[in-house]
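1. whatever this is, show me its structure:
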Amino acid sequence: MSKLPTLREDDGMATVEYAIGILAAAALGGVLYLIVNSEAVVAGLTALIERALSVKF
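-> From the prediction side, this is the model:
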């Protein structure tokens, strides 16, 4: 006679935790993408690069 598997209260929690972590990382990535593509950041980076390229040696 084989034993039936016992279910614990936390079975499947690791999978849920990974899913929540992935969602949080994706949300953070989306926010950072919006910030980097904002007009102010793009203008600042463009000005910085133009200034760096216009330096005379």
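2. okay, CA-based contacts and neighbour counts for the rest of this
-> Will do.
3. now the strands for this structure?
-> With DSSP state E as the definition, the chain shows no strands.
4. what about residue 11, how many residues nearby?
-> Per other CA atoms under 10 Å, the neighbour tally for residue 11 reads 9.
5. same question for the one 4 residues further on.
-> When counting by other CA under 10 Å, one arrives at 10 neighbours for residue 15.
6. now the other sequence, so there's something to compare against:
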Amino acid sequence: MRNHITAIAGRARARVERARDRIAGVAEEPGRSAETGMATAEYAIATVAAAGFAGLLVVILRSSDVRELLLGIIRGALSV
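-> Here you go, the predicted model:
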């Protein structure tokens, strides 16, 4: 049983070392860093957040109370 656990730990250690080597290889390529692509991920997160906020605004603006409030503001502005 102990040999089995040792073998599993050895394979896991080897996977970690291979992953570390791949990451280090990317960082060593000219013009690339370990953070390459981070700006794209940040834009994607901001886009999803903006879409969620737009959906929330649509729900709020469709309510009758908000609609009446906005129509009252517009009527008041146009009647002056």
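7. drop the TM-score for these two in here.
-> Put the two chains on top of each other and the TM-score (TM-score structural alignment, normalised by the length of the first structure) is 0.62; 47 aligned residues with a CA RMSD of 2.2 Å.
8. corresponding residues in the second structure for the top helix by length along the first structure?
-> Scanning the first structure for the helix with the most residues, using DSSP state H, yields helix 13-36. Counting by TM-score structural alignment, helix 13-36 of the first structure pairs with residues 38-61 of the second structure.
9. give me the mean deviation of the matching stretch from the first structure.
-> Taken against the first structure, stretch 38-61 of the second structure registers an average deviation of 0.6 Å after superposition, with mean CA distance after the TM-score superposition for the first structure.
10. now do that stretch: everything it contacts.
-> Contact partners of stretch 38-61 of the second structure, identified using CA atoms under 8 Å, 6 or more residues apart in numbering, comprise 66, 67.
11. residues of it that come out buried?
-> When burial is assessed from 16 or more other CA atoms under 10 Å, stretch 38-61 of the second structure yields no buried residues.
12. what's the spacing between it and its chain's center?
-> The chain centre lies 10 Å from the centre of stretch 38-61 of the second structure; the measure is CA atoms, centre = their mean, to the nearest Å.
13. before we move on, what about stretch 37-51 of the second structure?
-> 5 Å.
14. cheers, nothing more for now.
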